[in-house]
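Enquirer: mind looking at a prediction? Sequence and model below.
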Amino acid sequence: MKTRLILSTALVSGLAPAAFAQELTILSDSSPDTVATFEALTAAYTAQNPDVSFSIETRPGGSEGDNLVKTRLATGEMADLFIYNSGSLLQALRPDRTLLPIDDIENYGQINEAYLSTVQGADGATYGVPLETAQGGGIYYHKPSYEELGLEIPMTWDQFMANNAAISDQTDKAPIAQSYRDTWTSQLFVLADFYNVLQAVPDFPEKFTANEAKFANTPAAAKGFERLQEAFEAGYFNADFGAATYDDGLRMVATGEAVHYPMLTFAVGAFQQNHPDLMEDVGFFAQPGDDLEANGLTVWMPASLYSPRDTEHPEIVRDFMNFVASPAGCDAITEAIGVTGPYLIEGCELPAEVPGMVADMMPYFDEEGRTAPALEFLSPVKGPSLEQITVEVGSGIRDAASAAALYDQDVEKLARQLGLPGW
């Protein structure tokens, strides 16, 4: 699907507008909040620079979209700008061969150092700027349902499952929304559990990267698959979990049709776009583990904006990316989709009032030791087939033990492609 967005924009360069008009292409994912972000950023850039036009094209999410990005880069057909993951999945693009380095943009020094390490190639060059805020992986919940049933925010997995049992026994609502038509959404119970993995096995990322530890032989790491299996077998999912979409999951938890929805906090923007009147009916908490004293949030670095090395407009691309990495860029995003978490650009400030679900997330960032990066930011190894594996576990097709073993085989392929020692 293509959204044509022609904006009169150009570089601040003093060049004659008609002679230097250019059209840049952008490849976006298809989520409404991402499209709204690109529309806002390009419109704001337009206001400052009257001679460049933009054409925005959307792509699917999940593995289909991932394959499309790789194919276009390999064939030289990539748009001038595109959104993609930071962290381990970026390394599969071989950024030092395929992407345009941006270390020399003016605002480079304003970008968070921890983030920069996730968008660098083997050559040490930097290739992306953050297009979103930092995100947490956890569970959205329907506040009125919690109030009606007298439920408290769970601090352990057992407490979470007890809440689900109460919802199942006392209401006709689905305790947990799942949305497997968008297969990528099936991964959250595994990925968001990584804070809990680190509490039990602090050196797991290093051992995993060195092929000295695996999901199947590390009980703490296998628990994410076990939690997904447990929730399915308890019958806590919506009846149409196989056909439901990401947007359906958001709607269900916003309206109370379902009481929980495991998801990343970038969904705050989609809630604001699709359900603005129900924003304060939705809260958020981190996925709990087994230790009452170690309750924290798994954190994702934001998706990033990149450019292919062979773009025909490298200077305009760098100028636009520099704008994105500025307070003005942050302000444009905030105005378009609201605040979804902390920005990673120095000088970008959050408004005094933020949605309740964002306020729920901030204490994890404010308290020492209550956040930990997702595994993909501590290891370059992430298997591309996880979403298919978790769909099988969450549908009762595969058990947790065989899923963990299959995922270990999946990551082995990528590790060998990356030439990691020990594989």
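Expert: Noted; the coordinates are in hand.
Enquirer: hey, let's count contacts and neighbours off CA atoms from now on
Expert: Noted.
Enquirer: hmm, Tyr141 is touching Gln287, no?
Expert: No - the criterion here is CA atoms under 8 Å, and Tyr141 misses it with Gln287 at 11.5 Å.
Enquirer: higher neighbour count, these two?
Expert: Per other CA atoms under 10 Å, whichever of Tyr141 and Gln287 has more neighbours is Gln287, with 30 against 26.
Enquirer: residue contacts, that one?
Expert: The contact partners of Gln287, taken as CA atoms under 8 Å, 6 or more residues apart in numbering, are 137-139, 157, 189, 192-193, 296-297.
Enquirer: hmm, 6 Å instead?
Expert: Gly138 (CA atoms under 6 Å, 6 or more residues apart in numbering).
Enquirer: and for the one 5 residues further on?
Expert: Neighbouring residues of Leu292 by CA under 6 Å, 6+ apart: 155-156.
Enquirer: helix, strand, or coil at it?
Expert: Of the three states, Leu292 takes coil according to DSSP: H, G, I helix; E, B strand; the rest coil.
Enquirer: can you give me the helices in the stretch 51-200 of the chain?
Expert: Applying DSSP state H, counting those that start in this stretch to the stretch 51-200 of the chain gives helices spanning 62-75, 88-91, 95-98, 113-116, 143-149, 157-170, 188-191, 194-200.
Enquirer: measure how buried Ala74 is and give me the count.
Expert: Quick note: Ala74 (other CA under 10 Å) scores 12 neighbours.
Enquirer: for Phe323, the count of nearby residues, please.
Expert: That count, for Phe323 with other CA under 10 Å as the rule, works out to 21.
Enquirer: tell me the spacing between it and Ser168.
Expert: Remark: distance between Phe323 and Ser168 (CA to CA, to the nearest Å) = 49 Å.
Enquirer: same thing with Met155?
Expert: Counting by CA to CA, the gap from Met155 to Ser168 is 20 Å.
Enquirer: same question for Asp360.
Expert: For Asp360 relative to Ser168 (CA to CA), the value is 25 Å.
Enquirer: more neighbours, the two?
Expert: Between Asp360 and Ser168, counting by other CA under 10 Å, Ser168 is the more crowded of the two (18 against 13).
Enquirer: structure two is appended below for comparative analysis:
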Amino acid sequence: MKQSPTRRVLTAAAGLAVLALPLAACSGGGGNSDDGGAVEISYLTQSDDNNTNQAKALIEAFEKANPDITVKLETQPGGTEGDNLMKTKLSTGSMEDVFHYNSGSLFQALNPDQTMVDLSDEEWVSTLTDDFKAVVSTDTALYGAPWGASFAGAVMYNKKVYADLGLEVPTTWDEFIANSEKIKAEGNGVAPIIQSYGDTWTSQLFVLGDFANVTAQEPEWAEQYTANDPNAKYVNEPAFAGFANQQEAFDKGLFNEDFPSMTNAQAMEALATGAGAQYPMLTATIATIIQNNPDNVDDIGVFALPAANADDTAITIWQPNAIYISKATEGDKLDAAKKFVAFANSSEGCEVQNATAAPAGPYVTTACTIPEDSPALVDDIQAYFDSGKTGSALEFLSPIKGPNLENITVAVGSGITPAEEGAAQYDDDVKKQAQQLGLPGW
């Protein structure tokens, strides 16, 4: 699995087991049919401790409920090596029976119509959100069941600072700027908007976290962007807003003074303690506050990066990974594999997920319920789910993400590069990547 800059945070988010991506091969768990199970199937996941331990817990619970089925755990590396192994195994028919992998564009790169089992008719499909169905489906079928919770790219904020200044959650960009200016004027040195370019990947959230607002205005934008439609470019609205908003926030002096050197860990500390009020960020990073500032966890809320108009404001969601079945799996093994996938997406499977990972956002299936002791910001995200004001991040809808976005947004957010120039640079950056991928129309 390629690890995009926006996903680097996942390996740093301690305790969010389902989000961890990169790893090293190992094997274990399960058993075989000689140990008393009538059918043995294999399950492939990544070999970091978090994913491996969660897989072992899932297998143990499944085998207890299904004593006639044995599941053998297999693992393999992530990164480019893992991507290539996935493609090779699927194309040669040597893939494990059930496997865990990304949803979205990386899933699409596995040629699912030819390599995976169609799960469209399974009963649990009706429990899934439409957004998640879209990122594990092709035009003809649905192939994946979710494993883990979603999380958002939005504005994490300190609720105590907001309460002290009498601020309300903004639903438009102008309201967000007005709140930020009031914090600057009356916040006794509190940084209105935290930025942390010491970790350059964090600079991208003004752009990436705005994408649900783009699709709220242009539902087909991702498809047009992938096809190189001249209108679906970052130099044009509505996508240009992310760059423009970042420049405006810098121009108005709303960032912390040490934004060029602050790290993500330092930024989370500032947010937790109220030294900073608002931080455009991935909600998976709440794990840092859980670990370092546990008494402040419920002081942190989250709201969508606002669009110009409230009607277009939606929260951008990073979808969970999924569990798939190889098309090479047949007969009794296929029946057992389907039972395993269904179990993962049942209330029993959800209990395993809750016991082994701390959700940083809502589940994408009604089969799962967030634990009562989850961070308060999860309820904030759930409210957007309940109102239908969500949209998937672009990386789940298109394979195109230029490698230099974090460098471009650092420059825009530092006043070095104007927003118009930064957007044009990024359009050139993605063009090179699309050509490398061999996409038609580029």
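Expert: Nice, I can see it. Keep in mind that what you see is a predicted model, and the values were worked out from it rather than measured.
Enquirer: so where in structure 1 does stretch 238-247 of structure 2 end up aligned?
Expert: Aligning stretch 238-247 of structure 2 against structure 1 (TM-score structural alignment) gives residues 220-229.
Enquirer: pull the residues that contact the matching stretch.
Expert: Residues outside stretch 220-229 of structure 1 that contact it (CA under 6 Å, 6+ apart) are 189-190, 193, 197, 215-216, 393-394, 400.
Enquirer: show me which pair in these is furthest apart.
Expert: Val197 and Gly394 (20.1 Å; CA to CA).
Enquirer: those two: which has the busier surroundings?
Expert: Just comparing Val197 of structure 1 and Gly394: by other CA under 10 Å the higher neighbour count belongs to Gly394, 29 against 24.
Enquirer: and the more buried one, how far is that from Tyr180 of structure 1?
Expert: Note on Gly394 of structure 1: its distance to Tyr180 of structure 1, by CA to CA, is 9 Å.
Enquirer: can you check Thr58 of structure 1 too?
Expert: Distance from Thr58 of structure 1 to Tyr180 of structure 1, by CA to CA: 20 Å.
Enquirer: swap in Gln287 of structure 1?
Expert: According to CA to CA, Gln287 of structure 1 and Tyr180 of structure 1 sit 19 Å apart.
Enquirer: and what of Thr9 of structure 1?
Expert: Applying CA to CA, the value for Thr9 of structure 1 to Tyr180 of structure 1 is 40 Å.
Enquirer: what's the answer for Glu39 of structure 1, then?
Expert: Glu39 of structure 1 sits 28 Å away from Tyr180 of structure 1, going by CA to CA.
Enquirer: again with Asp158 of structure 1
Expert: Counting by CA to CA, the gap from Asp158 of structure 1 to Tyr180 of structure 1 is 25 Å.
Enquirer: now the equivalent of Ala304 of structure 2 over in structure 1. Nearest residue, chain neighbours left out?
Expert: Alignment note (TM-score structural alignment): Ala304 of structure 2 maps to Ala286 of structure 1. In this structure, Ala286 of structure 1 finds its nearest non-sequential neighbour in Gly138, 4.3 Å apart by CA to CA, 6 or more residues apart in numbering.
Enquirer: now check structure 2 for the residue matching that neighbour.
Expert: Under the alignment (TM-score structural alignment), Gly138 of structure 1 maps onto Ala154.
Enquirer: just give the number of residues close to its match.
Expert: Neighbours of Ala154 of structure 2 (other CA under 10 Å): 27.
Enquirer: ok, now which ones touch it?
Expert: By CA under 6 Å, 6+ apart, the contact list for Ala154 of structure 2 reads 209, 280-281, 303-305.
Enquirer: what is the nearest of those residues to Phe396 of structure 2?
Expert: Gly209 (13.0 Å).
Enquirer: now tabulate the contacts of Ala154 of structure 2 in a markdown table and tack on secondary structure and distance to Pro403 of structure 2.
Expert: Listed next are the contacts of Ala154 of structure 2 as a markdown table, based on DSSP: H, G, I helix; E, B strand; the rest coil; distance: CA to CA, whole Å:
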| residue | secondary structure | distance to Pro403 of structure 2 |
| --- | --- | --- |
| Gly209 | coil | 17 |
| Pro280 | strand | 20 |
| Met281 | strand | 19 |
| Phe303 | strand | 27 |
| Ala304 | coil | 25 |
| Leu305 | coil | 23 |
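Enquirer: I'd like those as TSV, with distance to Asp118 of structure 2 appended.
Expert: Formatted as TSV, these follow (distance: CA to CA, whole Å):
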residue	distance to Asp118 of structure 2
Gly209	32
Pro280	38
Met281	35
Phe303	36
Ala304	34
Leu305	36
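Enquirer: closest to Gln46 of structure 2 among these?
Expert: Nearest to Gln46 of structure 2 among those: Met281, at 25.4 Å, using CA to CA.
Enquirer: residue in structure 1 matching the closest one?
Expert: In structure 1, the residue paired with Met281 of structure 2 is Met263, using TM-score structural alignment.
Enquirer: just Leu167 of structure 2 next, same as before
Expert: Matched across to structure 1, Leu167 of structure 2 falls on Leu151, judged by TM-score structural alignment.
Enquirer: excluding chain neighbours, what is closest to that match?
Expert: Asn163 (6.6 Å).
Enquirer: can you check Asn164 of structure 1 too?
Expert: Pro175 (5.2 Å).
Enquirer: now do the same contact list for the one you found.
Expert: For Pro175 of structure 1, the contacting residues are 164, 167, 236, 258-260, by CA under 6 Å, 6+ apart.
Enquirer: could you report the separation of it from Gly224 of structure 1?
Expert: Note on Pro175 of structure 1: its distance to Gly224 of structure 1, by CA to CA, is 18 Å.
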